[in-house]
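A.B. asks: predicted coordinates and the sequence they were generated for:
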Amino acid sequence: MNLKTLLLGASSALALFSLANAETLTIATVNNGDMIRMQKLTDDFTAKNPGIELQWVTLEENVLRERVTTDIATKGGQYDVMTIGTYEVPIWAKQGWLVPLDNLGADYDVDDLLPAIRGGLSMDGKLFAAPFYGESSMVMYRKDLMEKAGLSMPDAPTWEFIADAARKMTDRANGVNGICLRGKAGWGENMAFLTAMSNSFGARWFDESWKPQFDQPEWKATLDFYVNLMKDAGPEGASSNGFNENLALFQQGKCGMWIDATVAASFVSNPKDSTVADKVGYALAPDNGLGKRGNWLWAWTLAIPAGTQKAEAAEKFISWATSKAYLDLVASKEGWANVPPGTRTSLYNNPEYQKAAPFAKMTLDSINSADPTKPTVKPVPYVGVQFVAIPEFQGLGTTVGQLFSAALAGQSSVDDALAQAQDVATREMTRAGYIK
């Protein structure tokens, strides 16, 4: 047997040994475009970390939330890395359910993370989840249809302007809806949109004594406005549409306007996916002149559940997926406009990104204008812009979302939906001890 044969045999044996001893990380994530793209690029990670294999569990948003919450609360241990959001991180960190991210590496540059995003993911100065992308919400609109309607979109529109424009842009005979908005029930689906919207109408979930406020005129004004606007200018079956469904409608040219996550900007302006890529404009989320806009603050993050036996490998993966180098990798494969947005100061200082992404400044301005500590016109006892940062909100928000989705579908009246929301919220907050 010659030396070459011996070396080849040793190399094969080593490869088999490495494979047999590889750690497999099970990663739960959401079926959004940026996460799907990440999965296609993970050969870069496994090449640099030959002892780590990746297994993906990719789920629709509402299902993901349900699965990871159940798993971490019951210490199920199914996942080594979880995709969770700004709502879960501080609550779960306080419960001791998450591993602090202390070893992301010397070149990770935690200080480069946008302060608004980093602050929501930290407790006692420690980072408990790393942001994969950050977002607020804004108006995306068809410039050609706006012009055809004889209108010009302001950088900072009012809800009155949006409603007028939506009705004028609607051309259902040609398959064009003036506006597409979330209707699918879920605390992070329709209630993310409606809670942020309600802030700009002067509404709030609870007063300073934790008494629910759905029986107040501000919520009535919000829900009436929303249901009537969608009836006049929204798509058929809107009560089933969440982020991904509205994204598809907009890309297919079936929406004049869409108010949703700033992260969608790269998808609606990408000519590979969007039939209207060269016709899209951007504006801040609307207001009513009360000092609050209808925009939210969110980050989809990667976190390590305390029950995993593979925390070291999991942190290596999280460091890779949320690093500056990952942004460079996406830029090299897909172009700068398609890198995950909203997480790093350096990205928004990058001239190449600014040139490639016409939505960059609007995204950053929207993120910076959302204040989780003062989300509403009137004072409130909670933090969170489009959610209330208490453990009970997840279940309560979804129940209220179902009531409001039914009102949108015409299965109940706005008044009935609000009355039921008031009842269920009062019952839940009393049961949980917030209302004495």
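C.D. replies: Great, that's in hand. Just so you know, these numbers come straight off a predicted model, no measurement behind them.

A.B. asks: only C-alpha atoms from now on, for both contacts and neighbour counts.
C.D. replies: OK.

A.B. asks: how many residues are close by residue 120?
C.D. replies: 22 (other C-alpha atoms under 10 Å).

A.B. asks: which residue sits closest to it, ignoring its sequence neighbours?
C.D. replies: residue 86 (6.1 Å; C-alpha to C-alpha, 6 or more residues apart in numbering).

A.B. asks: neighbours of that neighbour, how many?
C.D. replies: Residues near residue 86, counting by other C-alpha under 10 Å: 24.

A.B. asks: strands along the chain, start to end?
C.D. replies: Secondary structure of the chain, counting by DSSP state E: strands at 23-30, 52-59, 81-85, 122-123, 126-127, 130-135, 137-142, 177-180, 255-261, 280-284, 298-303.

A.B. asks: could you dump these to a markdown table with distance to residue 99?
C.D. replies: As requested, the strands of the chain are exported to a markdown table (distance: least, C-alpha to C-alpha, whole Å):
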| stretch | distance to residue 99 |
| --- | --- |
| strand 23-30 | 15 |
| strand 52-59 | 19 |
| strand 81-85 | 10 |
| strand 122-123 | 12 |
| strand 126-127 | 9 |
| strand 130-135 | 11 |
| strand 137-142 | 29 |
| strand 177-180 | 39 |
| strand 255-261 | 28 |
| strand 280-284 | 36 |
| strand 298-303 | 8 |
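
A.B. asks: and here is the other one:
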Amino acid sequence: MSITKTPYVRLATLACAVSLSTATLAETVTIGTVNNGDMIRMQALSSEFEAAHPDIDLEWVILEENVLRQRLTTDIAANSGQFDVMTIGMYEAPIWGANDWLVPMDNLPASYDVNDIFPSVRGGLSANGTLYALPFYGESSMTYYRTDLFEQAGLTMPSEPTWEQVREFAVALHDPANEQYGICLRGKAGWGENMALFTTMVNAFGGRWFDMDWNAQLESEQWHNALEFYVDLLGNYGPPGASSNGFNENLALFNTGKCAMWVDATVAGSFVTDDSQSQVPDQVGFAAAPKQVTHKGSGWLWAWALAIPVSSDAKDAAQEFVTWATSKEYSRIVAEEHGIAAIPPGTRKSTYENDAYLEAASFADMTLSQMQKADPNDSTLEPSPYTGVQFVAIPGFSGFATVVGQQVAGALSGNTSVDQALSNANRVVDREIRRAGYQD
């Protein structure tokens, strides 16, 4: 006996076929990003993007900063196409863009309002006038301090402290028996970890990476003074195992009330004042990043941004996501879900023209001030041949600066002397700069 399918069965079969066809046609966008709080939040909120774009599937690779940088650099240089979206910054974007490794960020919709992005951020992500990455958040560095501890000790934090003053405060507030440490600073080796902080310290002490003839300056008096100071300060008045601590580790220490002071990225402002993450949200003050013999280069300038490698086989879908994740619309979603103070900072002028944001984000004024002061074209007391505040904007810097970071971490942990660390570091830098042809 034959059975004739009813119209309902035929419709169900057709619907199933359409569903399978849609699933088959969905394009996968693989995103490589860093395990910072804002990026983890972006992943959580990306379900809204996927709901609006059922033809795009997002696949996330979230890595620790040093590992991410190594993976992305290897991938882009080999043109292997493992990632469709890369989280990079002001160091990589112009260099990789100039090499034609990244898709230009042009033809953006008018609603994106690219001119709302701070010029310094746009410029730092561009090469030859072309924008190669869209900023997720921008930052400088500043000093976080515990207002309650300062008040109890009768101390007053200046709005623009010197490193020497910071050391005096750290000595007074260091109480390791009660797990209260005078200061927390980056100690983990890496060109974007300890060397981001330490280079600004070298700048403040009047140092520079190179003189105008590209001779390495790491054995100079300024570098020596800065490293001796850093090792003494963090080694004696910081937490145990400081040479293993980067941004995330120090953020956790500060939020659990174990750091009297912390000098680091301004982006941490929303996390240290969030009572769902911090145990001391109402006891945090903000000051400029410390200066010493100069204020030049004492606070860094950086933006974590999203870029698309030319090796991607999902460029259009990737651009849809990158545009969404760095848009005003994304900021609105963050504000609705997590509060307006949590929106990604440091990228858009309109954010700092919003009275509601300025009222909710106690750190906003200092963030803006520090970003405006940072000048990549004039970051050292004596003239230098490079641009960049906490990095040198040349190919190869990430490689030799990582080695320098290892030497600095070795001095901090006591595995080598300050003199030997700087001698080793200077030799490596000088060799690499000669190989690259910067010296006559």
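C.D. replies: Ah, there it is. Treat the numbers as computed from the prediction; the structure is a model and nothing was measured.

A.B. asks: quick one: map the residue nearest to residue 120 of the first structure onto the second structure.
C.D. replies: Mapped onto the second structure by TM-score structural alignment, residue 86 of the first structure lines up with residue 90.

A.B. asks: surely that match and residue 303 touch.
C.D. replies: Yes: here residue 90 of the second structure lies in contact with residue 303, judged by C-alpha atoms under 8 Å, at a distance of 6.0 Å.

A.B. asks: circling back to that earlier point, wait, the residue nearest to residue 120 of the first structure touches residue 303, no?
C.D. replies: No: applying C-alpha under 8 Å as the test, residue 86 of the first structure and residue 303 come out as separate, 11.1 Å apart.

A.B. asks: for residue 397 of the first structure, which of the strands of the first structure is the nearest?
C.D. replies: strand 81-85 (15.0 Å; C-alpha to C-alpha).

A.B. asks: let me know how buried the equivalent of residue 204 of the first structure over in the second structure is, in neighbour terms.
C.D. replies: With TM-score structural alignment as the criterion, residue 204 of the first structure lines up with residue 208 in the second structure. Using other C-alpha under 10 Å as the criterion, residue 208 of the second structure is surrounded by 28 other residues.

A.B. asks: what do you get for residue 337 of the second structure?
C.D. replies: Count around residue 337 of the second structure with other C-alpha under 10 Å applied: 12.

A.B. asks: now do the residue mapped onto it from the first structure against residue 377 of the first structure, distance only.
C.D. replies: For residue 337 of the second structure, the aligned position in the first structure is residue 333, judged by TM-score structural alignment. Distance, residue 333 of the first structure to residue 377 of the first structure, by C-alpha to C-alpha, to the nearest Å: 44 Å.

A.B. asks: just residue 217 of the first structure next, same as before
C.D. replies: Taking C-alpha to C-alpha, one finds residue 217 of the first structure at 14 Å from residue 377 of the first structure.

A.B. asks: comparing those two, which shows the higher neighbour count?
C.D. replies: Counting neighbours by other C-alpha under 10 Å for residue 217 of the first structure and for residue 377 shows that residue 377 has the greater number, 16 against 12.

A.B. asks: which one in the second structure is aligned with that one?
C.D. replies: In the second structure, residue 377 of the first structure lands on residue 381 (TM-score structural alignment).

A.B. asks: contacts only, for the residue nearest to that match when sequence neighbours are not counted.
C.D. replies: In space, and not counting its chain neighbours, residue 381 of the second structure is closest to residue 206: 5.3 Å by C-alpha to C-alpha, 6+ apart. The contact partners of residue 206 of the second structure, taken as C-alpha atoms under 8 Å, 6 or more residues apart in numbering, are 222, 293, 294, 380, 381, 382.

A.B. asks: rerun that using 10 Å as the cut-off
C.D. replies: 200, 221-223, 225-226, 291-298, 379-382 (C-alpha atoms under 10 Å, 6 or more residues apart in numbering).

A.B. asks: which PyMOL command selects the buried ones in those?
C.D. replies: Buried subset of the contacts of residue 206 of the second structure, written as a PyMOL selection, criterion 16 or more other C-alpha atoms under 10 Å:
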select buried, resi 200+222+223+225+226+291+292+294+295+296+297+298+379+380+381
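
A.B. asks: the match of residue 204 of the first structure and residue 224 touch, don't they?
C.D. replies: No: contact between residue 208 of the second structure and residue 224 fails when scored by C-alpha atoms under 10 Å: they sit 11.7 Å apart.
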